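Novice: Sharing a model prediction with you, sequence too.
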Amino acid sequence: MTTAPSRKDAEAAPGKPSLEHAARFTTRAKLILVVLCAAQFIISLDFSILNVALPDLGRDLDMGQADLQWAITAFALPSGGCLLLFGRMADLYGRRRLFLGGILLFTAASALATFAWNPGMFITGRALQGLGAAAVVPTGMSLLTTTFPEGPQRNRALGVSGSVLSLGFTVGMLIGGAMTDTLGWRSTMALLAIVGAILVVAAPGLLAESRGALHPRLDLPGAATVTGGLFCLIYGLSATGAVRVAAILAALLLLAAFVLIESRAAQPLLSLTMLRRPTVAFGSLGGLVTFSMMSAFIFLLTLYLQDVVALSPLQTGLFFGGQGVVLAVTGMASSRVIRLLGERRTLVAGLAVQGACTAAMVATEGAWPVLAVLCLASVGHMSAVVSYGVTVTSGLPDSAQGLATGLVTSAQQIGITVGIPILSAVCVAHASALRAAGQASAPALLGGVRLAAGVDAALVLMVSLLIGYALLRRKARA
């Protein structure tokens, strides 16, 4: 008597492994994934680990309130501005070489920031950290996509990497609060240096060199305009008054010049043909929006929890630990969701859930209800994070992976950088207007947070609809 084949057997064609088997990693592949994810983790950790340490840092180094923003901006400028340049250099000169150089620079810069005795030395360390991060992030992602073949293995690897990346940003506040309270702010930079030193020792023996098959010249005019444009954009969003306007105008001019140069260059830094691919263009848009709006949402919640609910920095960090667990679990499960729904549907659904839950913040009060809303929003956010990376990099040859992952990581880093100043301006302006109308400080801040959360939600939901129309409708017609 014969039995009907199981679903697993039916999914596996003769001579081919099942989907579950195909997604399994060898021991060496697991170690490579650990190294690459550890590098991504310390970079994302660096974005947030100092947030709750800034007051102590300012007192220790005698930095005024106006100067403290440079503790964050000095890192964000090179890390966001040089991503596309280093992504292209990795394709040309070797991803492993640039990855290892970036880790070494990041580790040395973290040690410099740890032992800084004046503001100039500390800001220099932070800027060098950002430069190292700009080399590590795109090369680490392209090493991942070229190490793990397209399909179940890459989806699973991107799921792990995406969860680690978002987890690092969230856990950074928890670790930063705990370490600052017990060991002082310098311990936060020392932690990054220690993990970086471990990677400097472990990575060379595991990673194989990888580069594009073709060796075109580096597009120097394109590199100069896009790097300058991104620098001006990030600086402008961190500045105020006339300086902000001038920097953003300069950014627009430089980025317009970049597009013109790329349209005429024989060997462009960024292929406009690649950007015409709907999956690359709309996938990158989804990544930019999900990162910018979630990082801004977390910033708004930090204000709400400390200035309205009156939690301490350490309690606030512990609050975000619950979100970290949700991010990790969702990231691990996202590859299975993508397998069932496809990366495009997962991206659209993830953005829709993130936007809807952010909208619920407008009518939510109290730490525990807010935590529930945040965890639900994080499920959507992490689903969008993993699926947009798969969307952008799928169907491209290895020679283009550095460019594609440069776009992926640019969306991440620029998103984290631009979301907070934009929604912070909305929140502060409305809160100031409410205070001027006679409201007390805490209720006025709550009003500002709610308006900014509404703007956040509206933007995410609109982009979800746009991507759904552009990608799902196109796929249905194909």
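Specialist: Looks like it arrived, so ask away.

Novice: From now on I want contacts and neighbour counts done on CA atoms only, so please keep to that.
Specialist: Fine.

Novice: ok, the closest residue to A281 other than its chain neighbours to A111 distance?
Specialist: Distances taken as CA to CA, 6 or more residues apart in numbering place L275 nearest to A281, at 5.2 Å, with adjacent residues excluded. Distance of L275 to A111, given as CA to CA, to the nearest Å: 39 Å.

Novice: which one of the two has more residues nearby?
Specialist: Per other CA atoms under 10 Å, whichever of L275 and A111 has more neighbours is A111, with 22 against 16.

Novice: residues contacting that one?
Specialist: Neighbour list for A111: G125, M189, A190, A193 [criterion: CA atoms under 8 Å, 6 or more residues apart in numbering].

Novice: hey, where'd the helices end up in the stretch 1-150 of the chain?
Specialist: Taking DSSP state H, counting those that start in this stretch as the criterion, the stretch 1-150 of the chain carries its helices at 7-11, 19-22, 27-48, 54-61, 65-68, 70-81, 83-93, 95-114, 119-147.

Novice: So for stretch 151-161, what gets flagged as buried?
Specialist: Buried residues in stretch 151-161, counted by 16 or more other CA atoms under 10 Å: P152, Q153, R154, N155, R156, A157, L158, G159, V160, S161.

Novice: can you put those residues in CSV and add distance to A359 and secondary structure?
Specialist: Below are the buried residues of stretch 151-161 laid out as CSV (distance: CA to CA, whole Å; DSSP: H, G, I helix; E, B strand; the rest coil):
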residue, distance to A359, secondary structure
P152, 34, helix
Q153, 35, helix
R154, 33, helix
N155, 30, helix
R156, 30, helix
A157, 31, helix
L158, 28, helix
G159, 26, helix
V160, 28, helix
S161, 28, helix
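
Novice: Put this next to the first one:
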Amino acid sequence: MTTLTTAPTPISTGVPAVTPRSTRRWVALSFLALAQFLVMLDASIVNIALPVLGEHLRMDTVALAWVITAYVLPFGGLLLLGGRLADRYGHRRLFLIGTIGFVSASMLAGLSISSGMLLGARAIQGASAALLAPAALALVTQLFPTAADRTKALGIWGAVAGIGSAAGVLLGGVLTAAIGWQAVFFVNVPIGLIVIAFIPRLITRDPATTRTPLDYPGAATITSALVAAVGALSAVDQLGFLHPLTLGLAAAAVILGAAFVLIERRTAAPLVPLTVFRNRNLTAGNLVMLLVGAAMVALFFALSVYMQAVLGYDALTAGLTQLPLAGALVVVAGIVPTAIAKVGAKNTLIGSLVVLAGGLSWLATSPSDASFAINILGPSLLIGIGLGGAFVTATQLSVDGITGGEAGLAGGLVNTSQQIGGALGLAILATIATARTGALEAAGSPAADALTAGFSWLFLGAAAFAITAAIITALLARLARKSLA
């Protein structure tokens, strides 16, 4: 059992063990991971296409920011509801509904002839991803019920998801340069259609379950709270921390979040039973994913801008420089199951987070005239190693001890942690970097040096998130040992 110290506290669901969902589960896993790849890819692939897209659809800077926000808001806000709907109505069913919606919205986005049409399509993409992602992870936990096989499966899952995050910059540059901005959306269509065609043949129909009443007040408050939280974090980057809209959304998120906790404590069938957090592995996995997501999203944003605005790389070259990082991530994700078996999940996770922090700190030393081979390649490899180990192990912990009736909830929680973490990290670290750059420019520093110094602070902040995650993992493991003493 891959635990922090001992076997986790199981979450009782009263659902009996189910028969295997597939006779070709490793093949099924490849298609589920492919769908998760698309979800992760779409969070970053659009970035490089934004200038060209804005020119064609006559969108200004504020409108272009909404191309990203329109996807992130429904995705982050609806994940918990999506996970619960999957538990209630069937994981395969919700996965296919989400994938069909995602493919349809991608086609609509690529065909957009106006900004309104594009933003609407992006919102549908995000809502569909919120159905798809937790259902997919739930299916993985059902396909691989034993600890050893599940760890291997999540190693593959983590590698593919990590590649999706890293590949966005590369594919965005290649597709935009070779075909046009529409290609960053159309690329989802053939891949998604393949997934839709094969999953029904590889995974059995959802078993009949007793449908408990859906917690509508809880669903409404947590969805509104998450949308407000993601909206507030997105507004920070555009409007600042003290703008009335930012403060209003933040206050709404806090109030709605508190209301949600009160509702969940009193309702007979809660959307998110608060008892799930008694599972220390689930709690640790989600906290680590929150912080790793904060570091990862800010990192990929800053690397793309640093290489193009400071080092003068074009979009394609900037994308190609991500290959060593992605390659290291893939290799490490594949060997994480072996590491967990030998040294345990706790040590694997802490070691990965320390390596990640080391790579980010090293990257922070890069000058404004950096050489890729001398200044960036080494840190990129360490970052890839750290991300691969941390992403896979945190995902493993977040679903450890979860049975079928709560699998969608667990998938929704870990994906929500990653999305909220990404928005939080980008808002905080981008603000810090911008303030540092502005101060140096005001003092007369050259623009390239000022930008580099700002990004240096951002990379150090991301390293601090990784170290914090390592400390939390160690503390939770220590508390677990004390409770058993």
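Specialist: Yes, it's here. Everything numeric in this text was worked out from a predicted model, so none of it was measured.

Novice: Out of the buried residues of stretch 151-161 of structure 1, which is nearest to W70 of structure 1?
Specialist: Set against W70 of structure 1, the nearest of these by CA to CA is S161 (28.4 Å).

Novice: nearest spatial neighbour of the closest one, skipping sequence neighbours?
Specialist: Nearest residue to S161 of structure 1, sequence neighbours excluded (CA to CA, 6+ apart): C37, at 5.5 Å.

Novice: Run a quick check on that neighbour versus S163, I expect a contact.
Specialist: No - in this structure C37 of structure 1 lies outside contact range of S163 using CA atoms under 8 Å: 9.4 Å.

Novice: more crowded one of the two?
Specialist: A side-by-side neighbour count of C37 of structure 1 and S163, using other CA under 10 Å, places S163 first with 27 against 23.

Novice: residue in structure 2 matching that one?
Specialist: Aligned counterpart of S163 of structure 1 in structure 2: A159 (TM-score structural alignment).

Novice: what's the angle from the helix or strand containing that match to helix 25-42?
Specialist: Element membership of A159 of structure 2, judged by DSSP states H and E, is helix 147-178. Relative orientation of helix 147-178 of structure 2 versus helix 25-42 (axes from the mean of the first three to the mean of the last three CA atoms, to 10 degrees): 40 degrees.

Novice: mean shift between helix 147-178 of structure 2 and structure 1?
Specialist: In the superposition against structure 1, helix 147-178 of structure 2 averages 0.7 Å from its aligned positions (mean CA distance after the TM-score superposition for structure 1).

Novice: following that helix, which helix or strand comes up?
Specialist: On the C-terminal side of helix 147-178 of structure 2, the nearest following helix or strand under DSSP H and E is helix 183-186.

Novice: residues in contact with that following helix?
Specialist: Residues outside helix 183-186 of structure 2 that contact it (CA under 8 Å, 6+ apart): I45, V46, A49, S106, M107, A109, G110, L171, G172, L175, T176.

Novice: Would you mind stating the distance between S334 of structure 1 and G159 of structure 1?
Specialist: 6 Å.

Novice: Now list whatever residues contact both of those two.
Specialist: In contact with both S334 of structure 1 and G159: V386, using CA under 8 Å, 6+ apart.

Novice: ok, back up a step: using JSON lines, please lay out the helices of the stretch 1-150 of structure 1 together with distance to T290 of structure 1.
Specialist: What follows is the helices of the stretch 1-150 of structure 1, written out as JSON lines (distance: least, CA to CA, whole Å):
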{"stretch": "helix 7-11", "distance to T290 of structure 1": "33"}
{"stretch": "helix 19-22", "distance to T290 of structure 1": "29"}
{"stretch": "helix 27-48", "distance to T290 of structure 1": "15"}
{"stretch": "helix 54-61", "distance to T290 of structure 1": "26"}
{"stretch": "helix 65-68", "distance to T290 of structure 1": "27"}
{"stretch": "helix 70-81", "distance to T290 of structure 1": "16"}
{"stretch": "helix 83-93", "distance to T290 of structure 1": "19"}
{"stretch": "helix 95-114", "distance to T290 of structure 1": "26"}
{"stretch": "helix 119-147", "distance to T290 of structure 1": "18"}
